[in-house]
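*Asks:* Please find the sequence and the predicted model below.
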Amino acid sequence: MENQITFTRAGKGEHIAVVTMNRPDKLNALTKVMEAQLRETMEAVDRDDSIRVVVLTGAGKGFCAGMDINELEVLPPDDIRGAQWMRPFDMNRRADYQTRYGYFPAMRKPVIAAINGAAAGLGLVFALYSDMRFASSSTAFSTAFARRGLIAEHGISWLLPRVVGPGHAADLLYSARKVLADEALRIGLVDRVFEPDDLLDQTLDYADDLARNVSPRSIRVMKRQMWEQPFQSLAEATRMANAEMFDSIQSEDFREGVAHFIERRQANFTGK
């Protein structure tokens, strides 16, 4: 089977997984093969304890231009209401984050989208399900759905208002207009913008800092706290934090965090 997803390691300790959508001649438009390989790869790197950060990007000049139009023309299409797309895959994870494309938040590792070019439709969905979004200054974004006679797919009507606010979300969804990198940064759609030639290096530098200098256990817990928060009251979030703080004080990473600070040396976190 053709490899439409590639995986390499990066960083000084090779603790970073670089996952690349690899159909550059099609601006990495999504196919069923790519969809399956992406989930398989992301699940595999999440299980690998030697990997601490995941960077998702696209080969060539695009991030992901959405679903391949040739696959959209095949009738009848898959019924996305089907149990195979909506069932919980792991009962230890919140069911909200086990849907067809919504599994990034259930991963234990932070996912940084390095958006190197066009991000439309499902490409934007992947970016929004990531923990952070770093973009090339040449990037263009579009929801695309309304211009194809479609709707706000795959939970984007829930995600987008939380990222950019309800007014901007309505604008981007209803108009499906193109949004360039400078506007994306201004409205909070992306977190950082770099020159095209610098994007991957800058993203990897940031990821390497996370991988080497902060506790993987802390990130794992904080990521879960942040993605649980939309479903919690303040009191529930506080109770969760209190329970997690009790556990963290007893962890190996807490002892190492204190020791490396006092001893003025490089941290050696284990994630335990």
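*Replies:* Received, thanks.
*Asks:* From now on I want contacts and neighbour counts done on CA atoms only, so please keep to that.
*Replies:* Fine.
*Asks:* can you give me the helices for this protein?
*Replies:* Using DSSP state H, the helices found in the chain span residues 32-47, 69-72, 83-86, 122-129, 156-164, 166-175, 181-186, 199-213, 216-228, 234-249, 252-263.
*Asks:* most packed of these?
*Replies:* helix 122-129 (a mean of 23; mean count of other Cα atoms under 10 Å).
*Asks:* got another, please set it beside the one above:
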Amino acid sequence: MRNDLSVRTHAGVTILKFSRPESMNAMTPDMEGALRDAIEAASVDPDVKVILLTGEGRAFCAGADLKAVKAGDYYEKQGKLLARADATEAPYIGRFSYFALCPKPIIAFLNGAAIGVGMTIALHCDIRLVNSDAKLSFAFPRLGLAAEEGVAFLLPRLIGASAAMELLLSGKRFTGRDAASYGLATLLDDPEPDEAAALARVGDMFDLCSPDAMRRIKAQIWESWLAEYETAIRTARKEVMESRNSADFAEAVAGFAEKRPPRFQGLES
């Protein structure tokens, strides 16, 4: 058990749960590092067939912890995570490339709010299951930021360019039911879905399917994207770094701290 991530393995399934419900599981670098450690451990565990990722409480992950950003060394710690990602032996780089490298299917159960980096993580999972009432958003433009690692590459490939443009350029909130209509996630029919309902939906994967065949199929899909993915990651890092150093992002953080809408340049009436 980690303070920010709980890990439980039973009957061939590792359940990873973001465990900062008081902050709606807002992401910190320590939490992100714990996630990578847990997925890499499950990757080499012969008893694990499937990994389920979800959140405790009302949220999956409600974005980066802007309180931690304002407080200090958030980006210094995140830089160490990026260096770790770039040192990974793989045919491509990426902050979340280890999701694709994992030979086990990774399923995101979006039990509640998934915003910003919460959606970035969900896109890097192999399957997304969603609660119909979950509140989702690619919030980047509302924070004065470019789309981060892999998002502008993966989302159009999952739901088409037009729908991806709508969601990314507006940063609007949409529901789990909307996500299912876009083809972004599979809706769980249970009125109050939980981990058990999510596992029941994918039960055939760990009851009837060959782990070796699943490994091969997952690799086939991800490897078909690799060459373009690395180029997209490098572009995203450049754009995110520039936008993160902008006056607009500073204004977004200030607006969050002061509990008011941000006053971005160019939006004056």
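*Replies:* Happy to help now that I have it. Please read all numbers here as calculations on a predicted model, not as lab measurements.
*Asks:* Superposing both, give me the TM-score.
*Replies:* The TM-score (TM-score structural alignment, normalised by the length of structure 2) is 0.78; 226 aligned residues with a Cα RMSD of 2.1 Å.
*Asks:* quick one on the thing from earlier: select, out of the helices of structure 1, the one closest to F145 of structure 1.
*Replies:* Closest to F145 of structure 1 of the helices of structure 1 is helix 166-175 (Cα to Cα; 7.4 Å).
*Asks:* Pull the distance from the closest one to the chain's centre.
*Replies:* Averaging C-alpha positions (Cα atoms, centre = their mean, to the nearest Å) puts helix 166-175 of structure 1 21 Å from its chain's average.
*Asks:* Where in structure 1 does stretch 110-118 of structure 2 fall?
*Replies:* Counting by TM-score structural alignment, stretch 110-118 of structure 2 falls onto residues 115-123 of structure 1.
*Asks:* before we move on, what about stretch 145-152 of structure 2?
*Replies:* Against structure 1, the aligned range for stretch 145-152 of structure 2 is residues 150-157 (TM-score structural alignment).
*Asks:* Endpoint to endpoint, that stretch covers what distance?
*Replies:* 13 Å (Cα to Cα, to the nearest Å).
*Asks:* Stretch 187-205 of structure 2 now?
*Replies:* Distance between the two ends of stretch 187-205 of structure 2: 18 Å, counting by Cα to Cα.
*Asks:* Pull the contacting residues for the aligned partner of I51 of structure 1 in structure 2.
*Replies:* Counting by TM-score structural alignment, I51 of structure 1 corresponds to V48 in structure 2. V48 of structure 2 is in contact with T9, G12, V13, T14, A42, K104, counting by Cα atoms under 8 Å, 6 or more residues apart in numbering.
*Asks:* cutoff 7 Å now
*Replies:* G12, V13, T14, A42 (Cα atoms under 7 Å, 6 or more residues apart in numbering).
*Asks:* Only the buried subset of the residues you listed, as a ChimeraX command please.
*Replies:* Here is the ChimeraX command that picks out the buried ones among the contacts of V48 of structure 2, judged by 16 or more other Cα atoms under 10 Å:
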select :13,14,42
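*Asks:* Out of the contacts of V48 of structure 2, which comes closest to R58 of structure 2?
*Replies:* Among these, T14 lies closest to R58 of structure 2 (Cα to Cα), at 20.8 Å.
*Asks:* Could you check how far that closest one is from I127 of structure 2?
*Replies:* Distance, T14 of structure 2 to I127 of structure 2, using Cα to Cα: 15 Å.
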